[in-house]
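sequence plus the predicted model coming up.
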Amino acid sequence: MADHDERLGQDGVGEPDAFERLWTPHRIVYIKGEGKPATGDEADCPFCRIPQMDDVEGLIVHRGEHAYAVLNLYPYNAGHLLVCPYRHVADYTDLTDEETLEVAELTKTAMRTMREVTSPQGFNLGMNQGNIAGAGIAAHLHQHIVPRWGGDANFLPVIGQTKTMPQLLGDTRDMLAAAWPKE
C-alpha cells in the first residue's frame, strides 16, 4: 500500500483506516460542470429547446399542457425519463398549481406506462434543486423517473467508465410513446 501511495505522490499522512478507496478522477468533468449550458437563461436551456423539436428528434414521449415527458439523453438506466415544465423555472416552489399537478400526473403516468412495458421492480424519483444538490441543469426544473431492476447496478460504470444499455434511446422512446395512454 505504501508503494502505491508514493506512486501517486501522496505521503500517506494519517492513520490507515478500514476503507479501500476507488479513485474516479474522470468524474471531475461532471463535478466542474463541463458541457453544461453556459448560462441559466432560456436561450441556452436544452429543456426549453426540446419542445421546439419534433417528438422523435427530441426524444419526447408525451406532451401535456404545462409539462412534457422526455427521455434523459444520458440515462442512469434504460427508460430514464424526465418530466419538465415548459416554463423555464428553477425551483419547485415557483411552479403554478397547474404545473405542479401536471408534473405529478405525468410522473404517475410514466410509472404506470413503464410498469406495463418494461416491468421494473422499483423506481427512483427525484428532483435535484440547485447545482450543489446535484442538478445537472439547475436553471430548469425537471423530475427524474428512473426504473430499477434487481442487479441493474454494478461496477462497470465506475471501473470501466461504461454504462451498458439494453436498448437504443429512439427505440425506448417509440415503445413508451406507443404505450402512453391516449387522452
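Perfect, I can see it now. Numbering: from 1, shown residues only.

hey, let's count contacts and neighbours off CA atoms from now on
Noted.

buried ones in the helix ranked longest in the chain?
Identified as the longest helix of the chain according to DSSP state H is helix 97-118. Under the neighbour-count criterion of 16 or more other Cα atoms under 10 Å, helix 97-118 has 99, 100, 102, 103, 106, 107, 110, 111, 113, 114 buried.

verify the contact between the first one and residue 85 for me.
I take that to be residue 99. Yes - the pair residue 99 and residue 85 qualifies as a contact (Cα atoms under 8 Å) at a distance of 6.6 Å.

so what sits against both of these two?
66, 67 (Cα atoms under 8 Å, 6 or more residues apart in numbering).

put this beside the first:
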Amino acid sequence: MTDDRLQRLWTPHRMAYVAGGENNPVGDGPDGCPFCRSQDRPDDEVNIVVRGEHVFVLLNLYPYNSGHLMVCPKRHVADYTDLTPGETAELASFTQKSMRALRAAQQPHGFNIGMNQGSAAGAGIAAHLHQHIVPRWSGDANFMPIVGQTKVIPQLLPETRKLLVEAWAALD
C-alpha cells in the first residue's frame, strides 16, 4: 500500500449512494427516480421543505453546505427547455423564496445557484431536472476539502429542515 500522506475521514453513510443504494436512480424513468419516489413519502422522511403546485423543495442528502436545497419539478422531466410555462414560473419563484428562507434561517453571505443538464455536465440524477441552491459564507471554502478530502457540515439534515420549514412558513 502506498503512503499518500492523506488522512482519512470515513463517511460510511455515503456508501448507500456510491454503491447504488436506495437514493440512486435506477434507469431514466420515474419509477427509478429518487425525486419522483420522494413525492409519495412524508415530508420529514425525505427532507422536503415545501410543496407547490408544480415543484417542490427538498434538502440535498449529500450537501455541499448546510442548507443545500434543490427545487424539483413534480413531473419527471430532464431538460429545462421541456418545462411548461407554469413549471418554469414556479421553479423561479420557489428559488427566490428558498433564498429568502435560507437568509432568514442561516444568514448566508451569498449563494451558488444552478442546474447541471445531463450527466456530461455533472448531473448526478440527469433524468429529473433539479436546481441547486447552495448557501455560502465567507471562509466556508476552508482547508478541509483540500487537505482532508472532505466537507464539514455543521448541522444535521432534520435540524436544517425544521429551521427552513419555519422560515418558509414565515414568508407566506
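Cool, got the structure. Because the structure is a prediction, the values reported are computed rather than measured.

one step back: and whatever helix or strand comes next after the longest helix of structure 1 against structure 2, how far off on average?
Downstream of helix 97-118 of structure 1, the first helix or strand assigned by DSSP states H and E is strand 122-126. On superposition with structure 2, the mean distance recorded for strand 122-126 of structure 1 (mean Cα distance after the TM-score superposition for structure 1) is 0.3 Å.

stretch 98-112 of structure 1 now?
Mean deviation for stretch 98-112 of structure 1: 0.4 Å (mean Cα distance after the TM-score superposition for structure 1).

hmm, who's touching that stretch?
64-69, 81, 83-85, 123, 143, 145, 180-181.

which part of structure 2 lines up with it?
The alignment of stretch 98-112 of structure 1 onto structure 2 (TM-score structural alignment) spans residues 86-100.

stretch 60-77 of structure 1 too?
Under TM-score structural alignment, the match for stretch 60-77 of structure 1 is residues 48-65.

re the thing from before, filter the contacts of stretch 98-112 of structure 1 down to the ones in strands?
Using DSSP state E, the subset of the contacts of stretch 98-112 of structure 1 located in strands is 67, 68, 69, 81, 83, 84, 85, 123, 143, 145.

buried members of the contacts of stretch 98-112 of structure 1 into ChimeraX, please.
Selecting the buried subset of the contacts of stretch 98-112 of structure 1 in ChimeraX, with 16+ other Cα under 10 Å as the burial test, is done by:
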select :66,67,68,69,81,83,84,85,123,143,145,180
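
farthest-apart pair in the contacts of stretch 98-112 of structure 1, please.
65 and 123 (24.9 Å; Cα to Cα).

what's the spacing between the alignment partner in structure 2 of residue 39 of structure 1 and residue 36 of structure 2?
Alignment note (TM-score structural alignment): residue 39 of structure 1 maps to residue 27 of structure 2. Separation of residue 27 of structure 2 from residue 36 of structure 2 (Cα to Cα, to the nearest Å) stands at 13 Å.

now do residue 116 of structure 2
Residue 116 of structure 2 is 18 Å from residue 36 of structure 2, by Cα to Cα.

next: residue 43 of structure 2.
Taken as Cα to Cα, the span from residue 43 of structure 2 to residue 36 of structure 2 is 13 Å.

which of these two has more neighbours?
residue 36 (19 against 15; other Cα atoms under 10 Å).

surely the more buried one is in contact with residue 28?
No - with contact defined as Cα under 8 Å, residue 36 of structure 2 does not count as touching residue 28 (11.2 Å).

ok, and the closest non-adjacent residue to residue 72 of structure 2?
residue 130 (4.5 Å; Cα to Cα, 6 or more residues apart in numbering).

ok, now which ones touch the one you found?
By Cα under 8 Å, 6+ apart, the contact list for residue 130 of structure 2 reads 70, 71, 72, 73, 115.

could you rerun that using 6 Å?
70, 71, 72 (Cα atoms under 6 Å, 6 or more residues apart in numbering).

distance check, the last one against residue 34 of structure 2.
The one in question is residue 72 of structure 2. Taking Cα to Cα, one finds residue 72 of structure 2 at 11 Å from residue 34 of structure 2.

could you do residue 144 of structure 2 as well?
29 Å.

out of those two, which sits in the busier spot?
Higher neighbour count among residue 144 of structure 2 and residue 34: residue 34, with 17 against 12, using other Cα under 10 Å.

distance of the more buried one from residue 26 of structure 2?
Going from residue 34 of structure 2 to residue 26 of structure 2 by Cα to Cα gives 9 Å.

likewise for residue 63 of structure 2?
21 Å.

a markdown table for the contacts of residue 130 of structure 2, including distance to residue 170 of structure 2?
As requested, these are exported to a markdown table (distance: Cα to Cα, whole Å):
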| residue | distance to residue 170 of structure 2 |
| --- | --- |
| 70 | 20 |
| 71 | 19 |
| 72 | 22 |
